[in-house]
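Undergrad: Attaching a predicted model along with its sequence, questions to come.
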Amino acid sequence: MARAARHIVSFVLAVAVLPVVLSEHAEGQTGESVIAWHVTIAPSWFDPSTAPAQITPFGILYALHDSVVRATYGSKIGPGLAEAWSESPDGLTYEFRLRRGLKFHNGDAVTAEDVKFSFERYKGAAAKELQSRVEAIEVMNPLTVKFRLKAPWPDFMTFYGTTVSGAGLVVPKKYITQVGDEGFRKHPIGAGPFKFVSHTPGVEVVVEAYPGYWRKVSNVKRFVMKSVPEGTTRVAMLKNGEADIAYALDGEDALNVRRDSRLALIPSKHASIYWIEFADQWDPKSVWHDKRVRQAAILAIDRPAVNEVSCLGFCPPTSIIIPDAAVHDHGGGVRELPGRRRDPHQDPADRAGGLPHELAREEVARDLHAGGG
């Protein structure tokens, strides 16, 4: 049991920081920038209809596609392809008005029919919830679409316009009808800031700035997103000039970057929570079944120290599983509730004192401290 606890803690330390690193040699408006990603980019990430319940694929999805509405800083929903929208007083209908002149990467116009098609085509993680609550979608005219709900649903805009789902990302109906789902994933067409150039499975994805994008056009013409699982390799690529940006560096790698005057370490703030899960807590025979032992484990972990050692201060501790900011608010944060802070003068094992288990108090404290340090 002690080994299992140690494994869980070390896993949290390994993934609990997501800083972004920029080199000083990123080129200008017509240049190329290489990004070293910590993941392997799958073709399914090009298609909003199959977006999984993860934040990472949206790094690609938001590059290739744009949404009807979109989350902005401050936990608010802002305009996207739709320049305006309204909600009926009874909360049963939402009407969106698209901007004029919007075009997909292949030159086809973005229309309300594409919005309807994209929603009905969506079958990702939130599809069941959306389909059970949306009664119908009506195309009022080429630039206006109306959603009718079965009952008032205050969370509709959160599900439709944030990374909770990919249902609000608009894809071209005409193109997909011609090439099919598989053809679309091989060469996706969207209305986002970058258009697809090529994909070498397991190696890289290349995208190019779309000059017709309605928001600000990228200052960098081409991005090469390379899959580089090892953090040390991503740092080496930065130092050797093989990459301009590297994502997801843990403590040692991030510290290596911080010590290099040629590089800058920048935190990417987003509302994400990492936690320890006691998988055996429902087993009456497990020591973790007792609430006091779990409380002892919590007190045994010096979370501020974990933050400093593994995250260089970028991962502030929290006492709640739900972020203080909305999940789509990349400028948000977390808060720590009173009464949950670790007392450095209290023996964590005291919280488990008197239990009829064969696990010694000293082993609980020593093992959890070792895993968290």
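TA: Arrived safely, thanks for sending. Numbering: from 1, shown residues only.
Undergrad: going forward, measure contacts and count neighbours with C-alpha atoms only.
TA: Noted.
Undergrad: ok, and the closest non-adjacent residue to Ala349?
TA: Residue nearest to Ala349 in three dimensions, not counting chain neighbours: Arg361, with 5.0 Å by CA to CA, 6 or more residues apart in numbering.
Undergrad: right, I mislabeled it, should have said Gly202
TA: In space, Gly202 is closest to Thr40, 5.7 Å off (CA to CA, 6+ apart).
Undergrad: my read: the one you found touches Val205, true?
TA: No: at 9.8 Å, Thr40 and Val205 do not qualify as touching, with contact defined as CA atoms under 8 Å.
Undergrad: Between these two, which has more neighbouring residues?
TA: Each of Thr40 and Val205 has its neighbours counted (other CA atoms under 10 Å); Val205 has more, 22 against 16.
Undergrad: for comparison:
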Amino acid sequence: MKRLWLWMVVLALLLLPAGVKAAPKGKVVLGMAGALTTFDPHTFSSLPISMHHPNVFETLLARAPDGSMTNQLAESYKMVAPTVWEFKLRKGVKFSNGDPVNAEAVKFSFERILDPKMKSRQYRYFKSMAKLEVVDEHTVRIHTKKPDPMLPPFLAIYGFIVPPKYYKQHDKKHLSRNPVGSGPFVMKKWRKGQEVVYEANPNAWRKPRVKTAVVKFIPESTTRVSALISGDVDVIDNLPPALSERVRAGGKTDVIAKQSPRTNYILMVIKEGAPWMDVRVRRAMNLAINREAITKNVMMGFAKSVAIIQGPASFGFNPELKPYPYDPAQAKKLLAEAGFAKGFSFDVYIPRGRFMMGKEALEGIAGQWAKVGLKANVRVMEWGAMKKIIFSKYKKNVKPFLYYLARMNTAFSAEHMFAGAISSRSAYGGFRDKGVDAMINDARSTLDNKSREKKYQEIARVLRHEKVPIVPLYQTFRIFGANKKIDWKPRADGKLIAAEVGLK
């Protein structure tokens, strides 16, 4: 009887489809600096969100760990006309609640993002969409208002597909905490600002590398490092360079570093009443910063200065542009010409623990500004409180201010960076210029790659030499600490995605 039972088990295993993988096992615990604010995949856009939502949801396209474009829910896609993209979907894929992933789900998901009532921060990526057409159950066409060659790269970042029935049945508050997607994990528990617990999705066609992943939100760097060394967490992100030797000395932990396309910069709210309404002041603020000293002494070599907002990995990068030189004498001269020979004071905000050595770098920059008469009041805040200030920046009763942010170029394109920090439509930008907006829109709709690249390079030249809308700083390395039992390599886009972390 036992022998018969054994043969039945063996036969069952042999009859399993070739694509079926064994159920994932094990558990990993990650310690991350930035916390996400919602599990609604269509409302906001940020690096913490883009590191969590891919665990639960899927997009039509995606970026492989090496940065290359790859298919995800789309089995294939092509441009059938200058303003029409056709996507063939994978068959047999289901959401975690059992609903099918089909063309109707794709249509619903993008229409939800584009709905003005949603006030989606992702709208700017898909604003070129005119309509979505369901050809058949597994074929969908996206019609654009004008040619948009940047659509595929953006479809590899946002545009997560959700089940229409479920998302129609519930209000936004419920959906922000109870997500349903087709990704490798389901979200089992979320204590906002503290931790998220993921469990393997039994319906997923892409399996996670472990059964359970716990993400603990630890904004303070030293606390994250202590948690790693003590074994409370297995991987941490945003490891400060100054603490890297402590991680290496732990014996069971190591440092993993990779150059990332994440640019750190300081934005200015350019509006009436701001001293920096005068471009000479904006130029002076750039010339007063010794970027080489900051990258060497604060970042300990784990950063490279940039000329404007994107680095060499970006499509549209202009190699002719160089970072602003350190010239405090010229900065003083420009300030005097603009009527600020005695300088002025202002607030500059930075979120607590969100950017690697951000507070330390900003304090160093404030010290350099002080040498030319610019008195910066560095204000460290929780990210939620800081966002409210940023979003109210154009209100008449709000004094002009500066704020330190960073943007990960996950689309590896100048368009992505311009859309998030330079365009007038950017929720996080502080610069509004109709001429620059027109240049950005024109470049995005140019189909020829070489022509589009030249247009982006020209936009960068105008920004660097004429408009000076921001204070560009540097692109940082993404530095992680990891227990040696972990099997994982950092991605080209700098994201730490729990579903990709395994055990040796």
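TA: Yep, that arrived. These numbers come from a predicted model, not from an experiment.
Undergrad: TM between them?
TA: Scored against TM-score structural alignment, normalised by the length of structure 1, the superposed chains reach a TM-score of 0.73; 323 aligned residues with a CA RMSD of 3.5 Å.
Undergrad: rewinding a little: trace the residue nearest to Gly202 of structure 1 over to structure 2, please.
TA: For Thr40 of structure 1, the aligned position in structure 2 is Ala35, judged by TM-score structural alignment.
Undergrad: And Gly241 of structure 1, by the same measure?
TA: So Gly241 of structure 1 corresponds to Gly231, using TM-score structural alignment.
Undergrad: What are the contacting residues of stretch 194-204 of structure 1?
TA: 40-42, 63-65, 105, 187-189, 205-210, 224-227 (CA atoms under 8 Å, 6 or more residues apart in numbering).
Undergrad: One more: stretch 298-317 of structure 1?
TA: Taking CA under 8 Å, 6+ apart as the rule, stretch 298-317 of structure 1 contacts 13-14, 16-17, 19, 250-252, 254-255, 267, 334-336, 341-343, 347-349, 365, 368-369, 372-373.
Undergrad: Val80 of structure 2 matches what in structure 1?
TA: In structure 1, Val80 of structure 2 lands on Ser88 (TM-score structural alignment).
Undergrad: and its match, how many neighbours?
TA: Ser88 of structure 1 has 11 nearby residues by other CA under 10 Å.
Undergrad: In contact with it, which residues?
TA: So, once contact is read as CA under 8 Å, 6+ apart, Ser88 of structure 1 ends up touching Tyr94.
Undergrad: And Ser218 of structure 1, what's its match in structure 2?
TA: Matched across to structure 2, Ser218 of structure 1 falls on Pro208, judged by TM-score structural alignment.
Undergrad: I'd say that match and Lys25 touch.
TA: No: under the criterion of CA under 8 Å, Pro208 of structure 2 makes no contact with Lys25, lying 9.2 Å away.
Undergrad: Just the buried ones from the contacts of stretch 298-317 of structure 1, in ChimeraX syntax?
TA: The command below creates a ChimeraX selection of those among the contacts of stretch 298-317 of structure 1 that count as buried (16 or more other CA atoms under 10 Å):
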select :13,16,17,19,250,251,254,255,267,334,341,348,349,365,368,369,372,373
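Undergrad: re the thing from before, which ones are touching the match of Gly241 of structure 1?
TA: Neighbour list for Gly231 of structure 2: Asn483 [criterion: CA under 8 Å, 6+ apart].
Undergrad: Check the gap between it and Val372 of structure 2 for me.
TA: Gly231 of structure 2 sits 47 Å away from Val372 of structure 2 when distances are taken as CA to CA, to the nearest Å.
Undergrad: go on, Glu292 of structure 2?
TA: 18 Å.
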